[in-house]
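In: All I have is the shape, not the residue letters:
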């Protein structure tokens, strides 16, 4: 793998609620320089990111129901539409976590399908990634969530928000997710801070990496592969 190939896996992320305009602009500049796949920002900054990245190959990754997933399906759907209209090309939504823990398929499906309906209403369709907070779940719960996501037809299943007290991504969780939903791609996010971390997630089955340490990861990768 080259550094450019690794960079293409990365959603360059800044979801700090106190991030400023200048920090978002820097995030976008870094994404263009390093050729990351996208920048992932809070709804407050979606339009700014879209403006900064216009004309580049970097896409905008928006969020819905972030970071707890506790909003109603109706609110998540409305936020999704607003974020897409502001310039998001992809959506990372936080699934309803109690319904995963309880095995409540009906509620979980309604939650995800409300957002997916919005994403699929656009042309081209907007990529949907569903965050399941894998570190807070048992293996059985991870498999349940992944199988529901695959059955619904989402594009990606994402390990974590990176903000849950239970932790972030793990190689084991990525492997379980990839095995449980072979029809979906996997995004690993949360606590990925080194080049070795990123490569390990990709080798475990991740098709996308979400991280805020993206620049450091690429520079470290370059240094190790000189």
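Out: Perfect, I can see it now. The model shown is predicted, which means the values in this text are computed figures rather than measured ones. Numbering: from 1, shown residues only.

In: CA only for contacts and neighbour counts going forward, please
Out: Fine.

In: so what's the closest residue to residue 37 other than its chain neighbours up against?
Out: Excluding the flanking residues, the one nearest residue 37 by Cα to Cα, 6 or more residues apart in numbering is residue 8, at 4.8 Å. When contacts are counted by Cα atoms under 8 Å, 6 or more residues apart in numbering, residue 8 touches 35, 36, 37.

In: Just the element for residue 93, please.
Out: strand 90-94 (DSSP states H and E).

In: any residues touching that strand, and which ones?
Out: For strand 90-94, contacts defined as Cα under 8 Å, 6+ apart pick out 59-69, 76, 80, 84, 115, 119, 126-132, 161.

In: mind listing the strands for the protein?
Out: Taking DSSP state E as the criterion, the chain contains strands spanning 10-14, 38-41, 59-64, 90-94, 127-131, 156-158, 185-189, 208-211.

In: Second structure follows, compare the two:
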């Protein structure tokens, strides 16, 4: 199986997180973009401040590579105004996919009206600009019951407010890859979590991010029904190798 069309090649570290200078970090970003173009991946997923760089690079290469970026990353607890501002700036700079971090903490605290409102408005902004929207629910921070409930909540908001033709453009996504777990527990997509998402988000598509560390893992996720995979080791996976890196 050719997994490349499913892969969102990802680099979301700041310079300080990577232990690099700003200039050196930009080199890593540029290399990630160049590799994604060369390898024919679906998309390159980068931080908002690098979207313009990606757009220029991709246009210069005559490539069809898509650009994705994250909104309210990685905690998702900013107010709706902040989320909207970040989304509009990303659209203006040339992003194709907007990966919003859902306010999962608010959801856990029972503030479902707040969460529904941000999903509605964020999705409206994306779809109105012909963008793909993904809602990151951060499965490692949720119980099984909460994974089921939040996946269903996102689905219900979309099904109640948008046309069927839009469903394929609104994803439920597992993880940021930056959540800190205790005792080295998985902080990204697991088979049980993804199965719960698939069952309860359908007909919305699901993106598995984090935890996919080999070609075999990727194929298993695709066979389950996942439509996109976020990974910081896209080439390693596509080449059929394993990686022990943390995958974003």
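Out: Happy to help now that I have it. In this text, all values refer to a predicted model and were calculated from it rather than measured experimentally.

In: where does the TM-score land?
Out: TM-score of the superposed chains, computed with TM-score structural alignment, normalised by the length of structure 1, equals 0.91; 216 aligned residues with a Cα RMSD of 1.4 Å.

In: The residue nearest to residue 37 of structure 1 corresponds to which position in structure 2?
Out: Aligned counterpart of residue 8 of structure 1 in structure 2: residue 5 (TM-score structural alignment).

In: Next one: its match relative to residue 14 of structure 2, how far apart?
Out: In this view, residue 5 of structure 2 and residue 14 of structure 2 are 26 Å apart by Cα to Cα, to the nearest Å.

In: Include mean neighbour count and distance to residue 141 of structure 1 when you put the strands of structure 1 into TSV, please.
Out: Formatted as TSV, the strands of structure 1 follow (neighbours: other Cα atoms under 10 Å; distance: least, Cα to Cα, whole Å):
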stretch	mean neighbour count	distance to residue 141 of structure 1
strand 10-14	25	26
strand 38-41	28	26
strand 59-64	28	22
strand 90-94	25	15
strand 127-131	25	13
strand 156-158	28	14
strand 185-189	28	16
strand 208-211	26	22
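
In: Out of these, which gets nearest to residue 178 of structure 1?
Out: Shortest distance between residue 178 of structure 1 and the strands of structure 1, using Cα to Cα, is found for strand 185-189: 6.4 Å.

In: what about the closest one, how far off from structure 2?
Out: Strand 185-189 of structure 1, aligned to structure 2 and superposed, deviates on average by 0.3 Å (mean Cα distance after the TM-score superposition for structure 1).

In: how about that strand, aligned to which bit of structure 2?
Out: The aligned range for strand 185-189 of structure 1 is 205-209, by TM-score structural alignment.

In: if we can go back for a sec, so which of the strands of structure 1 comes closest to residue 105 of structure 1?
Out: strand 127-131 (14.8 Å).

In: Relative to structure 2, which residues correspond to the closest one?
Out: Using TM-score structural alignment, strand 127-131 of structure 1 lines up with residues 132-136 of structure 2.

In: from the chain's centre, how far out does that stretch sit?
Out: Relative to its chain's centre, stretch 132-136 of structure 2 lies at 6 Å (Cα atoms, centre = their mean, to the nearest Å).

In: That stretch vs structure 1 - mean distance after superposition?
Out: Mean deviation for stretch 132-136 of structure 2: 0.3 Å (mean Cα distance after the TM-score superposition for structure 1).

In: before we move on, the earlier item: any idea how far the match of strand 185-189 of structure 1 is from the chain center?
Out: Here stretch 205-209 of structure 2 shows a centroid-to-chain-centroid distance of 8 Å under the convention Cα atoms, centre = their mean.

In: sorry, back to before: can you add distance to residue 220 of structure 1 and give the strands of structure 1 back as JSON lines?
Out: Output for the strands of structure 1, formatted as JSON lines (distance: least, Cα to Cα, whole Å):
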{"stretch": "strand 10-14", "distance to residue 220 of structure 1": "15"}
{"stretch": "strand 38-41", "distance to residue 220 of structure 1": "20"}
{"stretch": "strand 59-64", "distance to residue 220 of structure 1": "24"}
{"stretch": "strand 90-94", "distance to residue 220 of structure 1": "27"}
{"stretch": "strand 127-131", "distance to residue 220 of structure 1": "28"}
{"stretch": "strand 156-158", "distance to residue 220 of structure 1": "24"}
{"stretch": "strand 185-189", "distance to residue 220 of structure 1": "18"}
{"stretch": "strand 208-211", "distance to residue 220 of structure 1": "14"}
